[in-house]
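K.L.:
Provided below for reference: sequence and predicted model.
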Amino acid sequence: MNTAYRVWDGQQMHYWDDEGLSLEIKGTEWILWRDGCRVIVAASYEEGTALMWDTGLKDKHDGEIYHKDITEESFVNPLLKENVIDRYVIERRKGIDRMNHVSKKSQLDRFLWYRLDEIKVVGNVYENPELLEGAE
């Protein structure tokens, strides 16, 4: 079972392998603790925090892919004969990890595992919200 995770505390990202941290989950609630002194780093009841799971898949540069990552896919449009770059946000729906197109006008979403060799993680929605701006 894949247990890698990361937590956004509203200001910075914390990863499952960061020294001195532990995640406690009870039902739908979670708390990220700083070990030793039992100080809360972030919790599900705090506004602006988020727990994200690793999908268990890697991008074309062998980087881990987490929920709420922003990925890019570059390909040549066969009709226009020009390079196209599409951005997606990784989300889980109905138990399946999906790539949801950043464009508000697009209804396009795909299974994450489709064409993994073509996508790369370029950021995430918390640390890089500017990557979502201007999407049509």
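P.N.:
That came in fine, so what should we check first? The structure presented is a predicted model; accordingly, all values stated were derived computationally and were not measured.
K.L.:
use CA for all of it now, contacts and neighbours both
P.N.:
Will do.
K.L.:
Just give me the neighbour total for the residue nearest to residue 92 when sequence neighbours are not counted.
P.N.:
Sequence neighbours aside, residue 98 is the residue nearest to residue 92 in space, at 5.9 Å (criterion: CA to CA, 6 or more residues apart in numbering). For residue 98, the number of neighbouring residues by other CA atoms under 10 Å comes to 21.
K.L.:
cool, residue 4 as well?
P.N.:
Close neighbours of residue 4, defined as other CA under 10 Å, add up to 15.
K.L.:
I'd assumed residue 51 was in contact with it.
P.N.:
No - using CA atoms under 8 Å, residue 4 makes no contact with residue 51, being 10.8 Å away.
K.L.:
Below is structure B, check it against A:
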Amino acid sequence: MIPKFRAWNKYKKKMIEWEDLTISKDADDDELLVWTGGFVSSVIIGAILMQSTGLHDKNGKEIYEGDIVNIQFVVWDFEGETEKEYKNAAIYFDTYGSQLSVPSFYIKDEYGVRLLSELAFYDENIEIIGNIHEHPELLVEDGE
């Protein structure tokens, strides 16, 4: 899989999608150069890059780190199967307590943190409803 990214310009409050993004890193750690037609079309200071998970939601939209999703899935235990749902859960890339400190994609909501790969086969039940930068009001805080 070829890694894909999108960038959030936190000063212009604008998302730059993968298709519009040809990037290079300047010597300054805080600058990201966006190239269009062989010319620098913009310099994003304080850019936030978000990597694609490689998964798509039920509408065919690619899921990126920072997306806010709803997921319906089934849990099996000794009492049978139970339908569960993550609502307004955010996708993160981190090492969240991994014993091997291996970075991975996680889903986090008011119930806690779970590996996204555990839910990957429910992709037909995943729906992107926004992202943490453009729609922070969709996030559910712990304990709500």
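P.N.:
Arrived safely. Predicted, not measured: the structure shown is a model, and the values here were computed from it.
K.L.:
Now do the same for the residue nearest to residue 92 of structure 1: its match in structure 2.
P.N.:
The alignment partner of residue 98 of structure 1 in structure 2, by TM-score structural alignment, is residue 106.
K.L.:
Check residue 59 of structure 1 too.
P.N.:
In structure 2, the residue matched to residue 59 of structure 1 (TM-score structural alignment) is residue 57.
K.L.:
Contacts only, for that match.
P.N.:
Shown in contact with residue 57 of structure 2 (CA atoms under 8 Å, 6 or more residues apart in numbering): 63, 123, 124, 125, 126, 127, 128.
K.L.:
Turn the residues you listed into a markdown table, columns for distance to residue 134 of structure 2, neighbour count and secondary structure.
P.N.:
Output for the contacts of residue 57 of structure 2, formatted as a markdown table (distance: CA to CA, whole Å; neighbours: other CA atoms under 10 Å; DSSP: H, G, I helix; E, B strand; the rest coil):
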| residue | distance to residue 134 of structure 2 | neighbour count | secondary structure |
| --- | --- | --- | --- |
| 63 | 15 | 22 | strand |
| 123 | 23 | 18 | helix |
| 124 | 24 | 15 | helix |
| 125 | 23 | 17 | helix |
| 126 | 19 | 23 | strand |
| 127 | 16 | 22 | strand |
| 128 | 13 | 22 | strand |
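K.L.:
now structure 1: which of the residues you listed match?
P.N.:
On the basis of both residues aligned by TM-score structural alignment, their matches' CA atoms under 8 Å, what survives of the contacts of residue 57 of structure 2 in structure 1 is 63, 123, 124, 125, 126, 127, 128.
K.L.:
With distance to residue 139 of structure 2 added, can I get the residues you listed in a markdown table?
P.N.:
A markdown table is the format used below for these (distance: CA to CA, whole Å):
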| residue | distance to residue 139 of structure 2 |
| --- | --- |
| 63 | 16 |
| 123 | 20 |
| 124 | 22 |
| 125 | 19 |
| 126 | 16 |
| 127 | 15 |
| 128 | 12 |
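K.L.:
Closest one of those to residue 19 of structure 2?
P.N.:
Residue 19 of structure 2 lies nearest to residue 63 out of these, by CA to CA, at 14.4 Å.
K.L.:
how deep is residue 38 of structure 1 tucked in, by neighbour count?
P.N.:
Look at residue 38 of structure 1: counted by other CA under 10 Å, it has 11 neighbours.
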